[in-house]
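Enquirer: pasting a predicted model and its sequence here:
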Amino acid sequence: MKFGEEKTVRRETLFEGKIISLHVDDVELPNGLPSKREIVTHPGAVAIIAMTEDGNIVLVEQYRKALERAIIEIPAGKIDAGETLENCALRELEEETGYLAHKLEHVQSFATSPGFADEIIHVYLASNLEKLSAPREGDEDEFVRLHEVSLEKALQWMKDGKIYDAKTAFALLYVQQQYPYTK
């Protein structure tokens, strides 16, 4: 057994939705005692750090019901069944921003909330962008406002709380580290 591994004894599915499922697992702890774990399962997502030729970062603003407010984020979305990570990244970038990326590089994958969810988000850097005259239609229940801003302005928005999510904070810090001369 691996360090700290918990053996699942029983799983009860409480909810199966369009995006997530909720399970309660009865587990046996490493010391042999029983416990319960509430687990959200998610198919995973991609997020895109899109940088224009002039060094601006492409961001989207959208209302997030769970937070009851609009926040500004890097483009991102759920991976569809059978879809490759790269195709998902290109699709989401096009749907949310109207940009096509001619270069796409994997940056990092990480767990978003490992204390209760299995979601992994895969972050890509998109460059050599082309603004499409007729972008792909996005989800009918998704309303986004496009922003193209300097790293400096995006970091200020993060300090001001307009940028409020971990994937975007990670992305901005990554750009700041990898491209220290970007303003």
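Expert: Cool, got the structure. Residues are numbered from 1 along each chain as shown.

Enquirer: from now on I want contacts and neighbour counts done on CA atoms only, so please keep to that.
Expert: Will do.

Enquirer: show me what counts as buried in stretch 132-150.
Expert: 136, 138, 144, 146, 147, 148, 149, 150 (16 or more other Cα atoms under 10 Å).

Enquirer: and if you look at stretch 81-93?
Expert: When neighbours are counted by 16+ other Cα under 10 Å, the buried residues of stretch 81-93 are found to be 85, 86, 88, 89, 90, 91, 92, 93.

Enquirer: what's around the nearest residue to residue 4 once chain neighbours are set aside, how many residues?
Expert: In this structure, residue 4 finds its nearest non-sequential neighbour in residue 30, 5.8 Å apart by Cα to Cα, 6 or more residues apart in numbering. Number of residues near residue 30 (other Cα atoms under 10 Å) recorded here: 14.

Enquirer: which parts of the protein are strands?
Expert: Across the chain, reading from the start of the chain, the strands by DSSP state E fall at 7-16, 21-28, 34-41, 45-51, 57-64, 69-73, 76-78, 99-111, 120-131, 145-149.

Enquirer: dump the ones you listed into JSON lines; add distance to residue 171 as well.
Expert: What follows is the strands of the chain, written out as JSON lines (distance: least, Cα to Cα, whole Å):
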{"stretch": "strand 7-16", "distance to residue 171": "31"}
{"stretch": "strand 21-28", "distance to residue 171": "27"}
{"stretch": "strand 34-41", "distance to residue 171": "24"}
{"stretch": "strand 45-51", "distance to residue 171": "6"}
{"stretch": "strand 57-64", "distance to residue 171": "10"}
{"stretch": "strand 69-73", "distance to residue 171": "10"}
{"stretch": "strand 76-78", "distance to residue 171": "12"}
{"stretch": "strand 99-111", "distance to residue 171": "9"}
{"stretch": "strand 120-131", "distance to residue 171": "8"}
{"stretch": "strand 145-149", "distance to residue 171": "14"}
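
Enquirer: ok, structure two:
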Amino acid sequence: MEFTEKTTKKETIFEGKVVDLSVHDVTLPDGRSSKREVINHSGAVAVVAVTPEQKIVMVKQYRKPLEKPLVEIPAGKLEGTDSPEETAARELKEETGYTAGRLQKIASFYTSPGFADEIVHLYEAFDLEAGEPETEEDEFIELIEVSLEEADELIQKEEIHDAKTMYAVQYVKTILDKK
């Protein structure tokens, strides 16, 4: 069976700063019709940065859709013509003050493919140098550096409660186990 859905009509409902929303009329593989609501997003990056003291560099910030603050790895939206790697370097510096001597891509993944096309490019930062954060004027961020044990506690308390950061914690466990 072929799993392709053919779009027969597309209506853009909303165009925003972060996402666009459209409704697609589609023909299903069996010939029936249906509708799909699709959120379009330019994509994002996230950065796994571990200090020489084996602390994971994270930030705490308020997340309006959840009405609570979360502890997360540094991340941000792709903008303009910047590559994912350039965006990763910029977001790490802006949110934490750290610069990386080198960035290496770990993986890319879709966040919610049932209704959104957002893809996150995950990078690991090497040769960190501390500096001053350069947050945007509407960003209120607290820099936090946590051990793996502290990260596990934050996950249990649902203060770390997003997939990219949970993925990052598991990744750090894997790389530290190999050392």
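Expert: Thanks, I have the structure now. Nothing here was measured: the structure is a model prediction, and the numbers come from that model.

Enquirer: overlay them and tell me the TM-score.
Expert: TM-score for the superposed pair, counting by TM-score structural alignment, normalised by the length of the second structure: 0.96. Supporting figures: 179 aligned residues with a Cα RMSD of 1.3 Å.

Enquirer: and among the strands of the first structure, the most buried is which?
Expert: strand 45-51 (a mean of 26; mean count of other Cα atoms under 10 Å).

Enquirer: mean shift between that one and the second structure?
Expert: Per the superposition on the second structure, strand 45-51 of the first structure and its aligned residues are separated by 0.4 Å on average (mean Cα distance after the TM-score superposition for the first structure).

Enquirer: what's residue 157 of the second structure aligned with over in the first structure?
Expert: In the first structure, the residue paired with residue 157 of the second structure is residue 160, using TM-score structural alignment.

Enquirer: please tell me how far that match sits from residue 58 of the first structure.
Expert: Look at residue 160 of the first structure and residue 58 of the first structure: by Cα to Cα, to the nearest Å, they are 18 Å apart.

Enquirer: then residue 172 of the first structure?
Expert: 11 Å.

Enquirer: cool, residue 11 of the first structure as well?
Expert: Taking Cα to Cα as the measure, residue 11 of the first structure falls 41 Å from residue 58 of the first structure.

Enquirer: leaving out the residues flanking it, which one is nearest to residue 165 of the first structure?
Expert: residue 73 (7.2 Å).

Enquirer: what of residue 46 of the first structure?
Expert: If the residues on either side of it in the chain are set aside, residue 46 of the first structure comes closest to residue 122, at 4.6 Å by Cα to Cα, 6+ apart.

Enquirer: need the contact list for that neighbour.
Expert: If you count contacts by Cα atoms under 8 Å, 6 or more residues apart in numbering, residue 122 of the first structure has them with 44, 45, 46, 47, 85, 106, 107, 108, 109, 110.

Enquirer: please redo it, this time with the cut-off set to 7 Å
Expert: 45, 46, 47, 108, 109, 110 (Cα atoms under 7 Å, 6 or more residues apart in numbering).

Enquirer: ok, it to residue 69 of the first structure distance?
Expert: Plainly put, residue 122 of the first structure is 25 Å away from residue 69 of the first structure if you go by Cα to Cα.

Enquirer: what do you get for residue 138 of the first structure?
Expert: Distance of residue 138 of the first structure to residue 69 of the first structure, given as Cα to Cα: 21 Å.

Enquirer: residue 182 of the first structure too?
Expert: As it turns out, when the distance is counted by Cα to Cα, residue 182 of the first structure lies 29 Å from residue 69 of the first structure.

Enquirer: go on, residue 24 of the first structure?
Expert: The spacing between residue 24 of the first structure and residue 69 of the first structure, counted by Cα to Cα, is 30 Å.

Enquirer: in contact with the closest residue to residue 123 of the first structure other than its chain neighbours: list those residues for me.
Expert: Excluding the flanking residues, the one nearest residue 123 of the first structure by Cα to Cα, 6+ apart is residue 47, at 4.7 Å. If a contact means Cα under 7 Å, 6+ apart, then residue 47 of the first structure has 74, 75, 76, 77, 89, 121, 122, 123, 124 as its contacts.

Enquirer: again, only using 6 Å
Expert: Residue 47 of the first structure makes contacts with 75, 76, 123, as judged by Cα atoms under 6 Å, 6 or more residues apart in numbering.

Enquirer: over to residue 98 of the second structure?
Expert: For residue 98 of the second structure, the residues meeting the contact criterion (Cα under 6 Å, 6+ apart) are 129, 130, 131.
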